[in-house]
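[1] Build the 3D model from these lines:
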Amino acid sequence: MSIVFAITFGLLGVAGLLTMLRIVRGPRTLDRILAVDVLVVLIVAGTAVGMAMSSRGIYIALIVVVALLGFVGTISVVRLVERREEYR
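    Below is the predicted model:
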């Protein structure tokens, strides 16, 4: 089973690097916002895999809070960008 966890962490790491590349390269603000949201999802997924690997459920509250903060933050920033582009 440790091979599955290693492969999963490896794939999450590659996805994280590709997401960081999208954050740096852009080209638009909404692309960067979406990439940050994907990065939050990858962090939640990595925490969930680590929790499954250790067979302990002590980080459930952390996962829920980070996922909710990521969702609310993304929605808030998208609305802000939408209003900003509306006035241009």
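[2] From here on, just use CA atoms for contacts and neighbour counts.
    Fine.
[3] burial of Phe9, as a residue count?
    When counting by other Cα atoms under 10 Å, one arrives at 16 neighbours for Phe9.
[4] I'd say it and Gly46 touch.
    Yes. In this structure, Phe9 is within contact of Gly46 by Cα atoms under 8 Å, at 6.9 Å.
[5] How about the contacts made by Gly70?
    37, 40-41 (Cα atoms under 8 Å, 6 or more residues apart in numbering).
[6] got it, and Leu34?
    Per Cα under 8 Å, 6+ apart, neighbours of Leu34: Thr74.
[7] gap between it and Arg22?
    Leu34 sits 9 Å away from Arg22, taking Cα to Cα, to the nearest Å as the criterion.
[8] Before we compare anything, build this one as well:
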Amino acid sequence: MAVSGLLQTVLLGAAAAFVVFAVVLVYRIMAGPTMQDRVIAVNGIGTNAVVVLALLAAALDRPGFLDIALVYGLLNFLMSIAISKFSVERGGVI
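    Below is the predicted model:
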């Protein structure tokens, strides 16, 4: 199903806004100040990537992007769990 021109523009604009939000989160990764702040920022960037992929799938009529978004979402979740577990085992939790 093809998307109309206006809807495609809105979806691509929303995807661009989420990319800007992800770039803002890079500051939180660099600035910290704690490991938990960095983990949440990385998780936020991963979530934004999933949303951007879903919006691109709808805007460009590419359903394969949804498969990539689902796999990336699962990997993002597992990465957050692994970092959190590593942080707890190393005594990094305040």
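[9] hmm, back to that, for the contacts of Gly70 of structure 1, which ones persist in structure 2?
    Retained in structure 2 (both residues aligned by TM-score structural alignment, their matches' Cα atoms under 8 Å) from the contacts of Gly70 of structure 1: 37, 40-41.
[10] Export these as a markdown table, with columns for distance to Val65 of structure 1.
    What follows is these, written out as a markdown table (distance: Cα to Cα, whole Å):
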| residue | distance to Val65 of structure 1 |
| --- | --- |
| Asp37 | 14 |
| Val40 | 11 |
| Val41 | 12 |
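[11] now the helices for structure 2?
    Taking DSSP state H as the test, the helices found in structure 2 are 5-31, 35-60, 64-89.
[12] what's the most buried one of those helices?
    helix 35-60 (a mean of 20; mean count of other Cα atoms under 10 Å).
[13] In structure 1, which residue range corresponds to that helix?
    Mapped onto structure 1 using TM-score structural alignment, helix 35-60 of structure 2 covers residues 29-54.
[14] same check, this time on stretch 19-26 of structure 2
    Using TM-score structural alignment, stretch 19-26 of structure 2 corresponds to residues 13-20 of structure 1.
[15] Output the residue interval of structure 2 matched by stretch 68-75 of structure 1.
    Using TM-score structural alignment, stretch 68-75 of structure 1 pairs with 74-81 in structure 2.
[16] which of the contacts of Gly70 of structure 1 lies closest to Glu82 of structure 1?
    Asp37 (16.7 Å; Cα to Cα).
[17] correct me, but that closest one touches Phe71?
    Yes. Contact criterion Cα under 8 Å: Asp37 of structure 1 and Phe71 qualify, at 7.3 Å.
[18] any idea how far Gly26 of structure 1 lies from Gly73 of structure 1?
    19 Å.
[19] how much space between the residue nearest to Gly26 of structure 1 when sequence neighbours are not counted and Thr74 of structure 1?
    Setting aside the residues directly before and after it, Gly26 of structure 1 is nearest to Arg32 in space (Cα to Cα, 6 or more residues apart in numbering), at 5.6 Å. To Thr74 of structure 1, Arg32 of structure 1 is 11 Å away according to Cα to Cα.
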